[in-house]
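[1] pasting the sequence and the predicted model now:
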Amino acid sequence: MASRSSWKSRLKRSRLRAPGWTRPGLAALFWLCVTQSVCGAGAAKAVMQKDAEFDVTYNDTVTSVNQTTYAFNHTISRNKTEGVRVTVDVLEQTLEAPILFVVRQKQAVMSFQVPLILRGLYQRKYPYKHVGRTLCQPPTRAASETQYFFVDVSTLSSHRTNYQLRVSRVESFTLQTDKKFSFTASPSQPQFFKYVFPDGMDTVIVKVNSDVNFPCSVMSVQDIQCPVYDLDNNVGFIGMYQTMTKKGAITVQRKDFPSNSFYVVVVVKTEDEACGGPLRFYPLQPDELIDAGNRTKDLDVLVSPAINSEKYVIGMLFCLGIFLSFYVVTLLVACMENKRLKRREMYENAPDMSPAETASLLGKNADGKTPASPYEYGSFADNGSTLSSEAVTDSATSTDNNYGYLERSLDSVARSRQESLSSVEEDDYDTLDDIDSDKNIVRTKKYLCVSDLARKDKRVLSKKYQIYFWNIATIAVFYALPVIQLVITYQTVVNVTGNQDICYYNFLCAHPLGALSAFNNILSNLGYVMLGLLFLLIVLKRDVIHNRALVRNDLNALECGIPKHFGVYYAMGTALMMEGLLSACYHVCPNYTNFQFDTSFMYMIAGLCMLKLYQKRHPDINASAYTAYACLAGVIFFSVLGVVFGRGNMVFWIVFSVIHILATMFLSTQLYYMGRWRLDAGILRRIVYVIYTDCIRQCSGPMYIDRMVLLVMGNIVNWSLAAYGLIERPNDFASYLLAIAICNLLLYFAFYIIMKLRSGERIKCLPLVCILFTAVVWGFALYFFFQGLSTWQKTPAESREHNRDCILLSFFDDHDIWHFLSSIAMFGSFLVLLTMDDDLDTVQRDKIFVF
């Protein structure tokens, strides 16, 4: 062991003491022991110190027996910050004994070896002989202060190794607001710059851009401290960071940085897998070194001021104002409707009302006859001709003497109403003994009227459809609570770890508020909730008016129009509100794992709209709430499987396509025969028999032409969608499944409108305006939806390539406008379903045709 005197003599000989030092302390002794190899017996290393200058290139050699220390002095000003950058080149690759560079500053020590070995995926090693590092700049309280720092160069190699060392000042080390700065970075030459918040500015957006996708990079925002984590293997240790190809943006708030300043760090990664680049080969040997090639990237950084609190207030007031205006318009329309109803009641209660006037209130012509049926205008019959004259005669006979219908005793109506309110079950109708009322006979008639499919007890049916509302309310509670808990956890993880690759925001228009990273995307979902609530209020008003009409034994409410059952409407309004809530939860942290939250109630809405359309003309045979929600649960189940396993998995797509086609055929049969068929062991025998008798033995057309046209078109559409999914296998399975539901809904809605017009019915002014308005809004909404500001189907870095600036009030982006327009369009679609059959309110149900 060397004596203490030998240590002192070596310290004196090495001239390591800076000006003003009187004797070495314990720290200097420890540093000498560690870095200069003088702790071992017989150790002998020549240490030479040089007074070095900035912007001078030093060409030297180093061996295991000599070490060089370069001493620099640096003046730090409180008003001006200059960066210091150390650049090293090793002319020979000595991997067995690399050169160690140690930079000793006042408050920090930074060390690195050259060649610098950086590791990638599967621990692959990439050596770099050219290294450049920027020194951290600790803050100073004095107006001007001179600080010393030293660069120690040593190696354990016995061979002389040549190197070049250059220390230079970085003049543009401090970034200026709204001033772009360009630079170059590589994995072994990271860059970082300092930014100081100006007075009065609390939030800024740091944007880093490049003209090329690769090499993959990482941008980070870190507090002013030493050391600065600026290598690929440690850049994510502190602060906020995100991978990037062409674009990167991070919103920074003053409150998160006590020093009112921060570093912007840019690191080029050793591999491109994190940004979706091609995978390189896997090395055969674990210690194999791979040539990294040229991974230099040109970038530019720009720090821009973010919006102030005034923009937040304007954005929130704008959002509230849009949807509150719908409440005002609805209130005005309701007032006008109340005036019209009061005027109608005055006419109905007039003692001297003529039969012609009364008939006109019930939808009759002035001569007391009903409008012509659709079959008088050339509806399809069995052989393509018009309906037989006998059928027309029977229809006309049944509609004569309508005034006699008005003279029906009110006592008998009251008695019928009382019987309908008795405690009965839904299946009581199915056990009727009267053969003329048997459901097999009624439902298989060639031409059906609504009265044929509205024979069940009204109170029982009302309870049956109210279950839709209560079930979806229960589903909403149990679905929403864990969702809210999960997204709060996601947001907490993002805030704590700083990893901004977890959530797929539009980072160029993501305005934080409190703990939320993108408050604007959450606020824009307010329309779903407010308009869903407004729709529930409209339905409640209609429900109350209808119940009052039933209480006073109003003939139109009892015997005319489409049977009023509001349970599905309540479920639709609740689903729209839940869509807003869950979409807001999804946008707290949108990513691959929680996209299901944003689509589940979309499936619910599409399914409920189709059920409501079918219920209008088929109230007795519509699906129960339990069956409907069980089917929707199956859809959501497949949606989850598709998101998890559907990417390129041929087996999954084959299974799903087969199930899709079989479900389409099953539903088609159910709709065509109106439930009067059985799925049992004899189904194949009956199918063969029908094909033989109707197609082979004698070629006869289908009995129900209109239904057959709809179902053939529906099967063509669904088979085509199944084939597309099987061939293309789209990555976004949830959107593909939603497209299937929307296509079927639009097809059925178009069929309903066409058949309504063919049946001689008309569309009143309010639903017609709603149809046109909704179609236009849907068109604009879909335009903004397909802008695609982000996508979780790709890597976070690739998703950021689609990011764009705000386009509305400097607060909302394209996707926020999609939220606005789609919520309005859904509300309009619901109003269309609610009002499209208002023209039948005074038409007897045995004159309303089923299709």
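    Received the coordinates, thanks. Numbers count the residues shown, from 1 in each chain.
[2] CA only for contacts and neighbour counts going forward, please
    Noted.
[3] show me the strands in the stretch 251-400 of the chain, by range?
    Taking DSSP state E, counting those that start in this stretch, the strands of the stretch 251-400 of the chain run over residues 261-268, 297-305.
[4] please identify the deepest-packed of those strands.
    When the strands of the stretch 251-400 of the chain are scored by mean count of other C-alpha atoms under 10 Å, the highest mean neighbour count falls to strand 261-268 (a mean of 24).
[5] from the contact counts, what lies against that one?
    Applying 3 or more C-alpha pairs under 8 Å, 6 or more residues apart in numbering; DSSP states H and E, one finds that strand 261-268 contacts strand 181-185, strand 191-196, strand 217-223.
[6] highest mean neighbour count out of those strands?
    Per residue and on average, the most neighbours among the helices and strands packed on strand 261-268 fall to strand 217-223, with a mean of 26 (mean count of other C-alpha under 10 Å).
[7] now do it and strand 297-305, the angle between them.
    40 degrees (axes from the mean of the first three to the mean of the last three C-alpha atoms, to 10 degrees).
[8] which helices and strands sit right next to strand 217-223?
    Contact here means 3+ C-alpha pairs under 8 Å, 6+ apart; on that basis strand 217-223 packs against strand 240-244, strand 261-268.
[9] just to revisit the earlier point, possible to save the strands of the stretch 251-400 of the chain as TSV with distance to Val709?
    TSV is the format used below for the strands of the stretch 251-400 of the chain (distance: least, C-alpha to C-alpha, whole Å):
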stretch	distance to Val709
strand 261-268	61
strand 297-305	60
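[10] show residues contacting stretch 553-566.
    362, 410, 413-414, 417, 450, 454, 461-462, 465-466, 539, 543, 546, 549-550, 616-617, 619, 837-838, 840-845, 848 (C-alpha atoms under 8 Å, 6 or more residues apart in numbering).
[11] buried members of these into ChimeraX, please.
    Applying 16 or more other C-alpha atoms under 10 Å to the contacts of stretch 553-566, the buried members can be selected in ChimeraX as follows:
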select :362,413,417,450,454,461,465,466,539,543,546,550,616,617,619,837,840,841,842,843,844,845,848
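[12] alongside the first one, take a look at this:
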Amino acid sequence: MTPPFSPLQKETPVLFVVRQKEAVVSFQVPLILRGLYQRKYLYQDVSRTLCQPQTKKEVDTQFFYVDVSTLSRENASYQLRVTRVENFVLRTGEHFGFNATAAQPQYFKYEFPEGVDSVIVKVTSAAKFPCSVISVQDVLCPVYDLDNNVAFIGMYQTMTKKAAITVQVRKDYPSHSFYVVVVVKTEDEACGGALRFYPYSKDEPVDQGNRLKTLDVVVSPAVTSQAYVGGMLFVLGVFLSFYLLTVLIPLANLCCSLAGAPPPPAPRITPDSFLGRPAFNSYSYGSFGESFAPRLLQPRGPRLDSLSSVEEDDYDTLADIESDKNVIRTKVGLHAGGQALDLSKYDNLEMGRSMNIATIAVFYALPVIQLVITYQTVVNVTGNQDICYYNFLCAHPLGNLSAFNNILSNLGYILLGLLFLLIILQREINYNRALMRNDLQAVECGIPKHFGLFYAMGTALMMEGLLSACYHVCPNYTNFQFDTSFMYMIAGLCMLKLYQKRHPDINASAYSAYACLAIVIFFSVVGVVFGKGNMAFWIVFSVIHILSTLLLSTQLYYMGRWKLDSGILRRILHVLYTDCIRQCSGPMYVDRMVLLVMGNIINWSLAAYGLIMHPNDFASYLLAIGICNLLLYFAFYIIMKLRSGERLKLISLLCIVCTSVVWGFALYFFFQGLSTWQKTPAESREHNRECVLLNFFDDHDVWHFLSSIAMFGSFLVLLTLDDDLDTVQRDKIYVF
């Protein structure tokens, strides 16, 4: 139709009806399409590709009829042109370029060659906008190729620069052929673009001109069944090898010990020997014999874990065991013996930690599994692939699952978590047997053995694998907390275990610990849903973050010997007056003060960063807070351990080095960013990349492999960190 249009022609357009043997296509000129908020967009040049009916003959002549009508009282001029579509059938592996507009959609046919039962359709464009939709539909008439009906059938996804859809012939298209439909949308809002043409009138159509997009399409064979088998065997082989190593290493040590002469007893490295005095070699736990009494009366040099000298009464010794805990806890130098006299009373507490996390896991996992199955069903039924944020260039479907490789790669968490539980079980059995034999080394030496938190850590690692797999069934912002919930729990449990090593009697109970972790998960969900650009939320969260840091610092500094009541402000003012104004004195616990000052600086900095920058990925931001605090406390623990005259055994040092290296590689693959639910689905697909391992796994799958190994190694570090103290009298082990 010859532009420009008069107002009367816009109200009474020319209607074209194309009648075929098995289909009818109708459209009007000028074409008016609707967008958001009932916007109207007018297009002058309109073209449609006619549907290709199925024929039984190789050569067949078909007729179609075009009916033209209008209600206009004036004569309407138009131009009708019929052309043959070249390259209508796409060839495997061959690129084909074309143009499309909102009023001139394009679609092409693809036929599966012999021996190919799965292909991936890749569409690319150099320009981000205009926003478009890629659809794969069965070879049926009519073809839904307009912005307002392209979602009615088949699979579809929005696109800016990249789009990819995997098509399986047996599952989706038993006719061994399908249409690739490309539609340019009237607006860019679905792809993250801005709404233009403000202000606008609802009754006046907007002439958008020429919204042209140049695209390139290629259809390539997808991975074969051999790749699926190879991927599964690779995963099982890698992680089952850890089981084999766990069995072979003790056997090798046993063979070496049987083949050679019995090694001499290792010297017991205690704080006394580190200070230049003879090591304490007596196992007379609780004894006041001649070998022990004179040493208590000797003047002692400055303790290495304090910046100032202290008196003999500042140390917790065996004579202080029966004293009031409030007195013992306020001493500068503290030993583990005074707090581990009766370890049996903590067994129920340890059992509660492992049982509680198992209960939490069951109640948390069941609705998660049900929800993600529902998500996957909706994707399969509706064909809307914008619901889930996959790496579509490396998403291999299996059955009803759209990205089986992302789920399979989480198997490492489950297998290594189970292996860690078996290692802890073996250690606990050996320890209980030693107690039954009244082995003095097990009874009186080493860090108090509590295994409940270790069981909880192993269970949390297995649940992280299960919930991460559930998240990757259909990853999006509404279920991202499933992928991170047990990461918070793992970080919290590791910090609790580190603290428990030297403070088994004042560690948090199972109920209070999991209640705090539940609050963290609650804030994670609230932050993901409401935190984006919400200043009120960030103010509230930052205040809570800082107050929690101060309360925890007070708890750690005074080792739990303080009360939060109505008199807390009066006591704070009294301490400030006596220690800072009336008499300026340094802190009593210098090392703890240094740790807590550094911790407060880091946490206050993170709170300020969140308040100013408002990071979009709140869940990762919250996880970063937990990891930073865990690393800080771990570094403090190692430094204080070495300063107290203790040492790291070879196995612990090896675990630390190897785990650090694996964490480095894991984080490299994590930050590749193959998709992000912080953007629109179309923008997320701009980050999609091809597979990098065995033509089956992508960068995020490699992150799953390496991070599961790194977490397992981190757990082994915590397990073996104080093995050097197994021959040291418990009352000679410092608390810090």
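    In hand now; what should we look at? All values reported here derive from a predicted model rather than from experimental measurement.
[13] in JSON lines, list the helices and strands packed on strand 261-268 of structure 1 along with distance to Leu100 of structure 1.
    As requested, those are arranged in JSON lines below (distance: least, C-alpha to C-alpha, whole Å):
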{"stretch": "strand 181-185", "distance to Leu100 of structure 1": "22"}
{"stretch": "strand 191-196", "distance to Leu100 of structure 1": "21"}
{"stretch": "strand 217-223", "distance to Leu100 of structure 1": "26"}
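[14] which parts of stretch 504-517 of structure 1 are buried?
    504-512, 516-517.
[15] repeat for stretch 162-182 of structure 1
    Buried residues in stretch 162-182 of structure 1, counted by 16+ other C-alpha under 10 Å: 162-163, 165-168, 173-177.
[16] and if you look at stretch 618-634 of structure 1?
    For stretch 618-634 of structure 1, a neighbour-count test (16+ other C-alpha under 10 Å) marks 618-620, 622-623, 625, 628-629, 632 as buried.
[17] which residue range of structure 2 does that stretch align onto?
    Counting by TM-score structural alignment, stretch 618-634 of structure 1 falls onto residues 503-519 of structure 2.
[18] what lies in contact with that stretch?
    Stretch 503-519 of structure 2 is contacted by residues 336, 339-340, 346, 349-350, 352-353, 356, 448, 488-489, 492, 496, 499-500, 559-560, 735 when judged by C-alpha under 8 Å, 6+ apart.
[19] just the buried members of those?
    Buried among the contacts of stretch 503-519 of structure 2 by 16+ other C-alpha under 10 Å: 336, 339-340, 346, 349-350, 352-353, 448, 488-489, 492, 496, 499-500, 559, 735.
[20] ok, the aligned partner of Phe323 of structure 1 in structure 2 - contacts?
    Using TM-score structural alignment as the criterion, Phe323 of structure 1 maps onto Phe239 of structure 2. By C-alpha under 8 Å, 6+ apart, the contact list for Phe239 of structure 2 reads 412, 415-416.
[21] among these, which are in strands?
    Of these, none are assigned to strands by DSSP state E.
[22] using TSV, lay out the residues you listed together with neighbour count and distance to Thr224 of structure 2.
    Below are those laid out as TSV (neighbours: other C-alpha atoms under 10 Å; distance: C-alpha to C-alpha, whole Å):
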residue	neighbour count	distance to Thr224 of structure 2
Gly412	25	23
Leu415	20	26
Leu416	24	29
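[23] nearest to Glu686 of structure 2 among the residues you listed?
    Of all these, Gly412 has the smallest distance to Glu686 of structure 2: 28.6 Å, by C-alpha to C-alpha.
[24] what do we get in structure 1 for the closest one?
    Here Gly412 of structure 2 is matched to Gly527 in structure 1, going by TM-score structural alignment.
[25] you'd agree its match is up against Phe820?
    Yes: Gly527 of structure 1 sits in contact with Phe820 when judged by C-alpha atoms under 8 Å, with a separation of 6.2 Å.
[26] now check structure 1 for the residue matching Ile429 of structure 2.
    Using TM-score structural alignment, Ile429 of structure 2 pairs with Val544 in structure 1.
[27] the helix or strand encompassing that match vs structure 2, mean deviation?
    Using DSSP states H and E, Val544 of structure 1 sits within helix 526-551. Here helix 526-551 of structure 1, set against structure 2 after superposition, deviates by a mean of 0.3 Å using mean C-alpha distance after the TM-score superposition for structure 1.
[28] so the next helix or strand after that helix matches what in structure 2?
    Once helix 526-551 of structure 1 ends, the next helix or strand along the chain (criterion: DSSP H and E) is helix 555-559. Alignment of helix 555-559 of structure 1 against structure 2: residues 440-444, by TM-score structural alignment.
[29] what's the average distance of the matching stretch to structure 1?
    Relative to structure 1, stretch 440-444 of structure 2 is 0.5 Å off (mean C-alpha distance after the TM-score superposition for structure 1).
[30] and that stretch, how far from the chain's centre?
    The chain centroid and the centroid of stretch 440-444 of structure 2 are separated by 42 Å, computed with C-alpha atoms, centre = their mean, to the nearest Å.
[31] these two touch, right, Asn629 of structure 2 and Gly599?
    Yes: counting by C-alpha under 8 Å, Gly599 is a contact partner of Asn629 of structure 2 at 6.8 Å.
[32] would you check which pair of the buried residues of stretch 162-182 of structure 1 lies furthest apart?
    Asn162 and Thr177 (42.4 Å).
[33] what about whichever residue in structure 2 pairs up with His819 of structure 1, how many residues nearby?
    Here His819 of structure 1 is matched to His704 in structure 2, going by TM-score structural alignment. Neighbourhood size, His704 of structure 2 [other C-alpha atoms under 10 Å]: 24.
[34] verify the stated contact: His704 of structure 2 with Leu408.
    No: His704 of structure 2 lies out of contact with Leu408 (C-alpha under 8 Å); the separation is 9.6 Å.
[35] what about stretch 486-493 of structure 2, how far off from structure 1?
    Overlaying structure 1 shows stretch 486-493 of structure 2 at a mean distance of 0.2 Å from the equivalent residues (mean C-alpha distance after the TM-score superposition for structure 1).
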